[in-house]
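> Would you be able to build a 3D model of this:
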Amino acid sequence: MAKSENNEVMFGARGKVGNLVVFKNFANNQTVIAKRPRRPENLVYTEKQIKATQKFREGVLYAKAVISNPDLVATYQPFVKPGTSVYNLALADYCKEPEITLVDTSTYQGQIGDQIKVKAIDNFRVTEVKVSIFDATDVLIESGLAMLSTNNIDWIYEATTLNGNLTGTKVTAEAKDTPGHIKAETVII
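Coordinates of the predicted model:
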């Protein structure tokens, strides 16, 4: 693969030349010359590959919607690095769901004001974390939004309802990212 930056002869060149090479353009005025990709003729995709392709297609639609929405462009623009674009960042954000790495109920004793800590991360940004507390019979005791702590990773939820019986209590945390993906984790006390 060869790269050409700010080359007046190659500037804007794209597409394939015969069956040998292809020219690709990137956001930083860089033209890449690469060997033409080839696919096997009788290629059969696995279920996982089909799902990945579908997710990528949806991501492309999301990224196109982002670049046509000035408010979303303003959200992504400060995080764009050289060689990428808002479109690239939005596509990557869509393709990766948020993760919840910890639901810490060690300080929750069923009292009003007790805290539950949730660690939630995303490749771009987690926009909100919702915490729901259920009793042993799956009846909702309380639910609400956690507040982001100063480290931008931990979300803190303060209980607002008394829970007299902790045995079997389920705490569910749901993290939501900018494209709207929701990832949930449940712990049982």
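
> CA only for contacts and neighbour counts going forward, please
Noted.

> Would you mind listing the buried residues in the longest helix belonging to the chain?
Longest helix of the chain, by residue count under DSSP state H: helix 47-67. Within helix 47-67, the residues that count as buried by 16 or more other C-alpha atoms under 10 Å are 56, 59, 60, 62, 63, 64, 66, 67.

> and the fourth one, what is it in contact with?
Residues touching residue 62, when contacts are defined by C-alpha atoms under 8 Å, 6 or more residues apart in numbering, comprise 90, 91, 94, 179.

> The structure of the following sequence is requested for comparison with the preceding one:
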Amino acid sequence: MAIVKDSNLLLQNVQGTLGKQFTIYKRNGQIIIAVKRGKSKKKPTQKQLDVRWKMKVASAYAVAIIKDPEVKAYYQSLAGPGQNAYNMAVKDAFHSPVIQDIKVEATDTVVVTAKNEFRLATVRVRVQDESGKVIEEGKAVPEKNGVDWSYKVAQMPKKGRIRVFVEDLPGNVSERGLLLG
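Okay, the predicted model is just below:
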């Protein structure tokens, strides 16, 4: 790949493929010349097919979501040089949030530490007894540090399980549990 530095009169208005050897295109006002890539003759692996599907879904999300001016402005504010709101929305949709830690404080408060490169939409906490019956469920509240979310449990069982569901803007959900007792 080569980036044309000077305003080249010959390449200024050229885009496309030349002689099945080079592709010339513009990105962010720069002219780029690259070797033309051909289609692979290998059969894609299952992992490649999964990634292609995930990318297709992420791209569809980005196309739809940037029609909302507020969300587009949010993603654009996170874009770096050579990036745009669409790129950031695809990146957000492609990666799921990560639940780093679940703690139960002495005050019967569940504290969830979760992160995502972009903002999280919701954190839900489900409290179950030993048999798996749901005792209560609700949304956690974000703490001021921007990483922790807390949920006050009305009646914490001695034994049981806490399930945490973290969702980001595109709808990717990560789930993690904590055994009690």
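
> give me the stretch of the second structure that stretch 114-123 of the first structure matches.
Using TM-score structural alignment, stretch 114-123 of the first structure lines up with residues 108-117 of the second structure.

> and that stretch, which residues are buried?
Within stretch 108-117 of the second structure, the residues that count as buried by 16+ other C-alpha under 10 Å are 109, 110, 111, 112, 113, 114, 115, 116.

> right, and residue 146 of the first structure touches residue 132 too?
No. At 10.1 Å, residue 146 of the first structure and residue 132 do not qualify as touching, with contact defined as C-alpha atoms under 8 Å.

> For these two, indicate the residue with more neighbours.
residue 146 (23 against 18; other C-alpha atoms under 10 Å).

> residues contacting the alignment partner in the second structure of the more buried one?
In the second structure, the residue matched to residue 146 of the first structure (TM-score structural alignment) is residue 140. Residues in contact with residue 140 of the second structure (C-alpha under 8 Å, 6+ apart) are 122, 123, 124, 125, 149, 150, 151.

> Quick one: end-to-end length of stretch 3-22 of the first structure, please.
With C-alpha to C-alpha, to the nearest Å applied, stretch 3-22 of the first structure spans 12 Å between its terminal residues.

> cool, stretch 73-91 of the second structure as well?
The first and last residues of stretch 73-91 of the second structure sit 15 Å apart, counting by C-alpha to C-alpha.

> tell me which residues in that stretch are buried?
Across stretch 73-91 of the second structure, burial judged by 16+ other C-alpha under 10 Å covers 74, 75, 76, 79, 84, 85, 86, 87, 88, 89, 90, 91.

> Strands of the first structure, residue ranges please.
Assigned by DSSP state E, the strands in the first structure fall at 2-5, 15-17, 21-26, 30-35, 99-104, 115-121, 126-134, 140-145, 147-148, 154-158, 170-177, 182-188.

> my read: residue 101 of the second structure touches residue 113, true?
Yes. Between residue 101 of the second structure and residue 113 there is a contact under C-alpha under 8 Å: 5.0 Å.

> What sits closest to the match of residue 146 of the first structure if chain neighbours are left out?
If the residues on either side of it in the chain are set aside, residue 140 of the second structure comes closest to residue 151, at 4.5 Å by C-alpha to C-alpha, 6 or more residues apart in numbering.

> Find the residue at the geometric middle of the second structure.
Per C-alpha atoms, centre = their mean, the C-alpha nearest to the average position across the second structure is that of residue 92, at 2.7 Å.
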